[in-house]
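1. Everything below, folded, please.
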Amino acid sequence: MSIAYTSGEPSGIGPDIALIYAQKERNEDLLVYGDPDVLINRAKLLNLPISLKDHKTRKANELSIYPIKTKSRVEPGKLNPDNSDYVLSLIRHATNDCVNKNCGGMLTGPINKAVINQSGIEFIGHTEYLADLTQTPKTVMLLATDQLKVALATTHLALKDVSKNITKESLIKVITIINNDFKYLGVDNPSILVCGLNPHAGENGYLGDEELITIIPALNSLKKNGINLIGPVPADTAFTPDSLKNIDVVLAMYHDQGLPVLKAKGFKNAANITLGLPFIRTSVDHGTALDLAGTGNISLGSFNTALSYFKTLTNNASPA
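-> I've put the predicted structure just below:
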């Protein structure tokens, strides 16, 4: 079954990734959601041979295409708000195909949140948009490298909004999803290290009471169900080698508490995984790299990692 690849922001490197990947024979059927003209024009810039097909192909220099037209002309490196709905339509069509089992899951290319919002469309991020499209009450953003996996209790929020969005109920849902879905990564009953929200995990309430009021009660409730939890621990020492011994995943309370450490360890070789959806979704861990679009000077490291995790998740989700 095909992997739905949404080519993302057309003026960025999302189309380039698909074209460079297609230069070799491969085992996977990649169905690219995008504008054929964008792909053809980008291939010319990259001086790459390409043939777009409307059927599954694994041959070198060929790509399967789900054609969707942009609204306005695309120039590499130049964002155009007029194409914002096109970017979202790629995700909508791919989601529909994944939900209806026409594709085996989704691998998403990079998008630019700012230009989508600039167009007048309120947009937070892939993770939230996919949850809304599939009417999934709760999803979890997980970033993964070979060395480290970090899940987030909250995703794309301003720092001032983080505390009020962390509740006992939301933490229970997030941790339950992590515990249940890690089996698709080959880990049953994962060991989950939970960061505190405040410096020193609140210092017994002197530096904030969220740990006492919210986080600890949530963890205690889940421990009664046999979930393997450690914490809350101070985030400034959570990522030390000693702290990470025998840990499968770290749960950070907000985006920039955990992801800078993960990206420092494995940028360009990390993948974004959305847990809790009715289908598998992985993504590259980088942005649109507008300055590199059409230059050929890009790495497929993160794409290859996302593809590798996609295969792992698919294999472990399949009946034995």
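
2. Every contact and neighbour count from this point should use C-alpha atoms.
-> Will do.

3. Tell me where the stretch 51-200 of the chain has strands.
-> For the stretch 51-200 of the chain, the strands defined by DSSP state E, counting those that start in this stretch occupy 51-53, 62-67, 106-108, 140-144, 149-152, 192-195.

4. Which of the ones you listed sits closest to residue 82?
-> With C-alpha to C-alpha, the closest approach to residue 82 among those belongs to strand 62-67: 18.0 Å.

5. Identify whichever of the strands of the stretch 51-200 of the chain lies nearest to residue 277.
-> For residue 277, the closest of the strands of the stretch 51-200 of the chain is strand 140-144, at 8.8 Å, according to C-alpha to C-alpha.

6. is it possible to export the strands of the stretch 51-200 of the chain to CSV including distance to residue 169 and mean neighbour count?
-> Shown next, in CSV, are these (distance: least, C-alpha to C-alpha, whole Å; neighbours: other C-alpha atoms under 10 Å):
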stretch, distance to residue 169, mean neighbour count
strand 51-53, 47, 16
strand 62-67, 40, 22
strand 106-108, 29, 26
strand 140-144, 14, 23
strand 149-152, 15, 25
strand 192-195, 15, 26
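
7. could I get these as JSON lines with distance to residue 205?
-> Below are the strands of the stretch 51-200 of the chain laid out as JSON lines (distance: least, C-alpha to C-alpha, whole Å):
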{"stretch": "strand 51-53", "distance to residue 205": "60"}
{"stretch": "strand 62-67", "distance to residue 205": "54"}
{"stretch": "strand 106-108", "distance to residue 205": "41"}
{"stretch": "strand 140-144", "distance to residue 205": "28"}
{"stretch": "strand 149-152", "distance to residue 205": "23"}
{"stretch": "strand 192-195", "distance to residue 205": "15"}
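
8. Sequence B follows; please return its structure for comparison with A:
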Amino acid sequence: MDRPVIGITMGDPAGIGPEIILKALKNNELYSKCKPLVIGNAAILEKADQIVNTGLKMNVVEVAEEGKYCHGAIDVVDIPGINISEIKLGHISGEAGRASYKAIEKAVELAKSKSIGAIATAPINKEAIKAAKIDFIGHTEMLAGLTGTADPLTMFQVGNLRVFFLSRHVSLKKACDLVTSDRIIDYVTRLENALRMLGVDRRKIAIAGLNPHSGEHGLFGDEEIREIEPTVDLLRARGIDVDGPIAADSVYYLALKGKYDSVLSLYHDQGHIATKMVDFERTISLTIGLPFLRTSVDHGTAFDIAGKGVASSVSMEEAIKLAVIYGHKYST
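-> Presented below is the predicted three-dimensional model:
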């Protein structure tokens, strides 16, 4: 199989994104798997390399076909018009937010035209995006808006543990209100299809409980009895292999050990904590339901260490590898 072109967005230039991309692309192994194409500002990347000292050369291209894709040179689709003087490492700024958004916008354009096979994203900062007056709260919302996709799925993978989320960036109170039968039916149906798109042969799904011990039959919370249990019966009748609710303090462990192929987490932190405690650096986020596959590091911009050259590139490398593994299956 030909090496796919993987678009790698720069992330917030005031954070560790440029550093971890440079460090990742110093790894020759990635070039044996794919053709990495960085999408960002070349001058910012060159400045970052003064910190991490990879010695890699920038090859600025206008289209993906111009890339060299050989170890030692980083192919970059340059995003011009960024005022670098307004960007300070470790600090929030509207210009940094604009730079990160422009890179994502260009990556989507390339993915939609099939110039790249998938997108792997470095971290952005939500406050910087807001300061740039961009009307999206995060990566997933941006990608959905730029592609006209309604409510794409988020999946975390670490090892063989796959976790989907019934809700993402909402308050805990609102997340509880979103645990409804109709929403669970919609998400589990799409989740099962997403696993099929990723090439997962067995698709046994578990739904996590919302309350401690899944409510102990209504002793403390009735969402399990009222919304989840009847819905599981209905989904099974439709031929979907699903169990639940299963107490959240055990379901992720059971899935990690292979009993389930995926878990539907009922709110943001429930699944985030479970996956990141397995292996923080190798927990990778996937956005599924877009016209292309997107993978991402699952950590933030780390402003506290930006510019120090100490940020690990492991998560960035893993995000690129998963984009290769799943990207081909996703697009066929």
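
9. what's the TM between chain one and chain two?
-> Comparison of the two superposed chains (TM-score structural alignment, normalised by the length of the first structure) gives a TM-score of 0.91, and 319 aligned residues with a C-alpha RMSD of 2.1 Å.

10. ok so, going back, please identify which of the strands of the stretch 51-200 of the first structure is closest to residue 26 of the first structure.
-> Comparison of these against residue 26 of the first structure by C-alpha to C-alpha identifies strand 62-67 as nearest, at 10.4 Å.

11. Quick check: the aligned residue for residue 95 of the second structure in the first structure?
-> By TM-score structural alignment, residue 95 of the second structure lines up with residue 82 in the first structure.

12. returning to what we had before: please name whichever of the strands of the stretch 51-200 of the first structure is nearest to residue 74 of the first structure.
-> Here strand 62-67 is closest among the strands of the stretch 51-200 of the first structure (C-alpha to C-alpha), at 15.3 Å.

13. Report the aligned residue range of the second structure for the closest one.
-> The alignment of strand 62-67 of the first structure onto the second structure (TM-score structural alignment) spans residues 73-78.

14. what sits up against that stretch?
-> Contacts with stretch 73-78 of the second structure, where a contact means C-alpha atoms under 8 Å, 6 or more residues apart in numbering, come from 25, 36-42, 56-64, 67-69.

15. Mean distance between that stretch and the first structure after superposition?
-> Following the fit onto the first structure, the mean deviation recorded for stretch 73-78 of the second structure is 1.3 Å by mean C-alpha distance after the TM-score superposition for the first structure.

16. So residue 300 of the second structure sits against residue 123, correct?
-> Yes. Between residue 300 of the second structure and residue 123 there is a contact under C-alpha atoms under 8 Å: 5.4 Å.

17. Pick out whichever of these two has more residues nearby.
-> Higher neighbour count among residue 300 of the second structure and residue 123: residue 123, with 25 against 16, using other C-alpha atoms under 10 Å.

18. which position in the first structure aligns with the more buried one?
-> Applying TM-score structural alignment, one finds that residue 123 of the second structure aligns to residue 110 in the first structure.

19. That match touches residue 286, doesn't it?
-> Yes. Residue 110 of the first structure lies in contact with residue 286 (C-alpha under 8 Å); the separation is 6.7 Å.

20. For the stretch 1-150 of the first structure, which segments count as helices?
-> Secondary structure of the stretch 1-150 of the first structure by DSSP state H, counting those that start in this stretch: the helices cover 14-21, 36-46, 84-99, 113-118, 126-133.

21. With respect to burial, which of these scores highest?
-> helix 14-21 (a mean of 23; mean count of other C-alpha atoms under 10 Å).

22. can you tell me what part of the second structure it aligns to?
-> Going by TM-score structural alignment: helix 14-21 of the first structure matches residues 17-24.

23. Next, the mean deviation of that stretch compared to the first structure.
-> Following superposition, stretch 17-24 of the second structure is found to deviate from the first structure by 1.7 Å on average (mean C-alpha distance after the TM-score superposition for the first structure).

24. neighbouring contacts of that stretch?
-> With contact meaning C-alpha under 8 Å, 6+ apart, stretch 17-24 of the second structure is reached by 8, 10-11, 44-45, 48-49, 51-52, 54, 56, 122-123, 301, 307, 309, 311-314, 316-317.

25. Please apply the same query to stretch 123-132 of the first structure.
-> Contacts of stretch 123-132 of the first structure (C-alpha under 8 Å, 6+ apart): 91, 95, 113, 116-117, 137-141, 156, 274, 277.

26. Let me know the closest of the residues you listed to residue 1 of the first structure.
-> Using C-alpha to C-alpha, residue 95 comes nearest to residue 1 of the first structure of the contacts of stretch 123-132 of the first structure, at 14.6 Å.
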